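**Student:** Next comes the sequence, and after it the predicted model I'd like to discuss.
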Amino acid sequence: MSSADVTGSRRGFVLVTSATIVAGVGGYAITTILARGLGESYGLFAIFWSALYLVAGALSGIQQEVARATQPRTVTPRRPASVIVLALGAAAAAMVLVLVSSPLWVPTALGSEGWALLPPLTAGAGCFVLMTAAAGTMYGTHSWRVLAAFIVLDVAFRLLLVCILLPLGVGVVGLAWAAVVPYGLVLLVVVLPAWRTLFASSQLDVSYRAVTANVVRTVAAAASTAVIVSGFPLLIGFSSAGDDARMVSAVVFALTLTRAPIVVSTLSLQGYLLVQFRDHRASATRLMLRLFALLLLAAVLLAALAWWLGADAIVWLAGEDFRLPGWYVAALVGTSVATGWIMVAGTAALARGLHGGYSAGWVLTAIVAVVIMMLPIDLLVRSTLALGIAPLVGLAVHILALLRRRRRLELADPEVQ
């Protein structure tokens, strides 16, 4: 790796990490403002937001494949797939899927205002596909400055619209549009001015048929990721019909609060890590092991802090009804390392083009998590087991896929290190 490559990688890491931190702070600010401003109506907005990001979590698989496949434009004998055509087709498909499936889930999931919330949810799904394709191209072409602006402005526009519309009393539906419109604003403000840099000078390295097959597999894996990350609170609610409502609320709140430092941070850096694994294959194994060690160290330190102060901190933030045992707060933090590990290993597998192993690992993770959460045992115990065991099962699949590929390469070339 040249010194210029190293410098560029470091600069990209700093920019993307800084933008992610700023966006995270902005996201917490939006959540706090809406919770205080909407009161009892916040629950409906939170359900809409959860539904939107479950869809977004699945569609983020498009970003991963675009980031992996984007290369500088070259003359090739076979015309490769276009990011623009892929994005427009996937956006249309996502919107149709949301609309066609809506009778199955809108009345029960979104309540009395569900049908009014369907249009912003549908528009949000379509715009998010375009955003993920654009972000994937930014990762693939190492357009770090544009990407950082892309990440920050998305949250900044949303925060601005919420602050303007909330005092006007627009209600949940109006605020739902405020959550979705920033997708389009960022596309206009960031992507269009950088059109030539992003799209005219780059292309995908596969045909439409191949990229469609790859996207289907990465989307399946991303949907499974959403089950263990953004969708896990919904899984808790679905599997906790006989549990104490106060305990369920406390667990969901603690889950959101304590796992974000490791899980959300690793999730946000997947695009960056993917291009690092793709572009620097000789050092990919060392990078993966270093990240494993870093995540483990962070989890141990944060878990110890959570055991000592976590329960009281949660009570200070949310009230005595949200008190949980210290061991459980520590367990939520500690088990987040397993999710971080599978994200890193999965990204390494995807960078090698191991779409089958990547998808299989995440799908198996989701299945194991669902099975454990349905066991007739205490909520604290089964959620700890699901969050700790399920990602490790998927991690084993990803590692096995990587080892098999390495073995095939060694057989083909004995000098492969």
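**Tutor:** Alright, I've got the coordinates.

**Student:** contacts, neighbours, all on C-alpha from now
**Tutor:** Will do.

**Student:** Next, count neighbours for the nearest residue to A35 once chain neighbours are set aside.
**Tutor:** Nearest residue to A35, sequence neighbours excluded (Cα to Cα, 6 or more residues apart in numbering): Y42, at 5.6 Å. Using other Cα atoms under 10 Å, the number of residues around Y42 comes to 17.

**Student:** Y42 falls within a helix, correct?
**Tutor:** Yes. Using DSSP: H, G, I helix; E, B strand; the rest coil, the assignment for Y42 is a helix.

**Student:** ok, it touching L34?
**Tutor:** Yes. At 6.7 Å, Y42 and L34 qualify as touching, with contact defined as Cα atoms under 8 Å.

**Student:** List the buried residues in stretch 246-254.
**Tutor:** Neighbour counts over stretch 246-254 (16 or more other Cα atoms under 10 Å) mark 247-252, 254 as buried.

**Student:** now do stretch 57-75
**Tutor:** Quick answer for stretch 57-75 (16+ other Cα under 10 Å): 57-71.

**Student:** Please enumerate residues in contact with it?
**Tutor:** 83, 128-129, 132-141, 200-206, 211, 214-215, 218-226, 230, 270-271, 274-275, 278, 350-351 (Cα atoms under 8 Å, 6 or more residues apart in numbering).

**Student:** Where is the longest helix in the protein?
**Tutor:** Of all the segments of type helix in the chain, defined by DSSP state H, the longest one is helix 3-38.

**Student:** Excluding residues flanking it in the chain, which one is nearest E113?
**Tutor:** Counting by Cα to Cα, 6+ apart, E113 lies nearest to V173, which is 7.9 Å off, once chain neighbours are set aside.

**Student:** In strands, which of the contacts of stretch 57-75 fall?
**Tutor:** 202-204 (DSSP state E).

**Student:** picking that back up, ok, of the buried residues of stretch 246-254, which one's closest to A91?
**Tutor:** Proximity of the buried residues of stretch 246-254 to A91 (Cα to Cα) peaks at V252, which lies at 31.2 Å.

**Student:** before we go on, here's another structure to hold up against the first:
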Amino acid sequence: MRWVAIASAVAAITGYVVILIATTTLGAERFELFNVFWGLFFTLNGIVMGLMHETTRGVRAMARPDDETWERERSHGQDDEAVLEAFEAEELEDASVSAEARAADLALARASNASGINPVKTSVTISLVIGALVLATSPLWAPALLPAQYGATATGLLTVAITLTTVQAVFSGVLSGIGRWRAYAILTMIESFGRVIVALIATLLSDPVTGFLVATVTGMISSPIIMLTPVGRRALSAHTDVSLRSFLSRGGQSMLAASAAAVLVVGFPVLIKATRPGTDPVLLSNLLLAVTLTRAPILTPITSFQSAIVVYFVDRFRQGRRVLLIPIAAVLGIAIVGAGLAWLVGPPIIELMGRGFTVGGHVLAALTFVAGVTGCLYLSGAAVLARERHGVYVAGWWTATIVAIVVLLVTPGVLDAVVLALGLGPLLGVLVHLIFGMGPVTRDNETAPEPSTEPEREAAEHAR
């Protein structure tokens, strides 16, 4: 997991490097063109990540068999060592092979013998369907979100990118499921550094906007690179524990759960553009940059350690709603302090981002505080997941998203609308989690619930 932590940090840093390059190159007049496309791509990317979660779960379920499967293997003389030798005899004899690699090979050996579907092969068809849907529906959203001069280019890039990204999401799930964390981290870092390289090239072009659009989707090249390596080629043989129908059903549910958070967080620039089409581009660029920068200090740590936060709530599930008092108080306390700092030092920092960028301290302070409210929504969602109330988890996030959209539509001023949307939406989402998801849980012997997803189980084992 160390590799995953490093890759996550690299991805976060390089993402903001790309934004800095874009602001200094495009200025406030054109930054919103790039930022809306950035938000649109990462919204779709966040949605298809639901397939990654289901793939991880399904592959890991086969890589770590239950007692019945274990006994069946032993009855056929297939203990762990025998399974591994049959799959990778040469590597077993290599003393340089790490324990993690041996464990991953054993996991892959089990998953390769599974009776379920091959998720990567299945993802090719799924990706073509998703890409076709993006292209077919583009006349409905492209004119409102994308400028006419870049509409065709942006739509084409988005269609190709989301098609390949869907396969990448499933492949990432396979790597996670078999425990190939180093390969998973390398995939993430190739994507991140590739985006920075293309962004730097874009600054030299006569039409840098197109270059930044390409930089946004450059990460789609990382999976083909990893798939060509020996580790990547072997990982393609992994299977899940479910049929095609179950995989599509479970994957669809995971995508639905992921979509609300994706729309409200990374897709917020798209919501603003869609609901406030007549907003001045310079004002919109300033607002989008301010939202991005004020969210980072609070939301990045929370999202990076989401699995560990779930484990925290799993271990304390009998405390009921009280379990959220200290975490929420801590996040809101940080948000208040951050709001004060944003008011004092935020405006000069914004002005350093490029020509035409200027945002008042009171706006930055308000956006920083409401970022803390969104952080509380992540916490309440994690607490609800720890109690295995997935329906309430999704309902809370969708409540926040729908309320934010309504507020953006009905509030007169764009600045007031954005602050209210990012404050009121998540606040009501938290209330849904607290009221419907944090009631009494009846368990035999009052034992804590087991984490229900593979990332949560991995975090639990690490915590122990």
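**Tutor:** Perfect, thanks for sending it. Note that the coordinates shown come from a computational prediction; the quantities given were computed from them, not determined experimentally.

**Student:** hmm, who's touching stretch 93-105 of the first structure?
**Tutor:** 118, 122-123, 125-126, 129.

**Student:** So L317 of the first structure versus L409 of the first structure, what's the distance?
**Tutor:** For L317 of the first structure, the distance to L409 of the first structure (Cα to Cα, to the nearest Å) stands at 53 Å.

**Student:** Compare neighbour counts for the two and give me the winner.
**Tutor:** L409 (14 against 9).

**Student:** circling back to that earlier point, just the buried residues of the contacts of stretch 57-75 of the first structure.
**Tutor:** Among the contacts of stretch 57-75 of the first structure, those buried by neighbour count (16+ other Cα under 10 Å) are 83, 128-129, 132-141, 202-206, 211, 214-215, 218-226, 230, 270-271, 274-275, 278, 350-351.

**Student:** If you count neighbours, what's buried in stretch 378-392 of the first structure?
**Tutor:** Applying 16+ other Cα under 10 Å to stretch 378-392 of the first structure flags 379-380, 382-392 as buried.

**Student:** so of the residues you listed, which ones are in helices?
**Tutor:** Mapping those onto helices (DSSP H) picks out 379-380, 382-392.

**Student:** Helices of the stretch 101-250 of the second structure, start to end?
**Tutor:** Remark: helices assigned in the stretch 101-250 of the second structure by DSSP state H, counting those that start in this stretch are 119-145, 151-178, 181-202, 208-217, 222-227, 230-235, 244-264.

**Student:** Would you convert these into TSV that also reports distance to A28 of the second structure?
**Tutor:** Below are the helices of the stretch 101-250 of the second structure laid out as TSV (distance: least, Cα to Cα, whole Å):
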stretch	distance to A28 of the second structure
helix 119-145	17
helix 151-178	20
helix 181-202	17
helix 208-217	13
helix 222-227	31
helix 230-235	42
helix 244-264	23
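
**Student:** quick one: the helices in the stretch 351-464 of the second structure?
**Tutor:** 361-386, 390-410, 414-437, 454-463.

**Student:** check which helix or strand covers the aligned residue in the first structure for L40 of the second structure.
**Tutor:** In the first structure, L40 of the second structure lines up with A51, judged by TM-score structural alignment. Assigned by DSSP states H and E, A51 of the first structure belongs to helix 42-69.

**Student:** To what extent does that helix diverge from the second structure after superposition?
**Tutor:** Its aligned residues in the second structure lie a mean 3.0 Å from helix 42-69 of the first structure after superposition (mean Cα distance after the TM-score superposition for the first structure).

**Student:** Show the subsequent helix or strand relative to that helix.
**Tutor:** Per DSSP H and E, helix 42-69 of the first structure leads on to strand 70-72 as the next helix or strand towards the C-terminus.

**Student:** Centre of the chain to that following strand, how far?
**Tutor:** Between the centre of strand 70-72 of the first structure and the centre of its chain there are 23 Å (Cα atoms, centre = their mean, to the nearest Å).

**Student:** With stretch 99-106 of the first structure instead?
**Tutor:** 23 Å.

**Student:** A215 of the second structure is in contact with I201, isn't it?
**Tutor:** No. Contact criterion Cα under 8 Å: A215 of the second structure and I201 do not qualify, at 9.0 Å.

**Student:** When the two are compared, which one has more neighbours?
**Tutor:** Between A215 of the second structure and I201, counting by other Cα under 10 Å, A215 is the more crowded of the two (24 against 13).

**Student:** What residues does that one make contact with?
**Tutor:** Contacts of A215 of the second structure (Cα under 8 Å, 6+ apart): 194-199, 202.

**Student:** And those, which of them are buried?
**Tutor:** Using 16+ other Cα under 10 Å as the burial test, these include 194-196, 198-199, 202 as buried.

**Student:** Can you lay out the residues you listed as CSV showing distance to P277 of the second structure?
**Tutor:** As requested, these are arranged in CSV below (distance: Cα to Cα, whole Å):
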residue, distance to P277 of the second structure
G194, 32
R195, 28
V196, 29
V198, 29
A199, 27
A202, 27
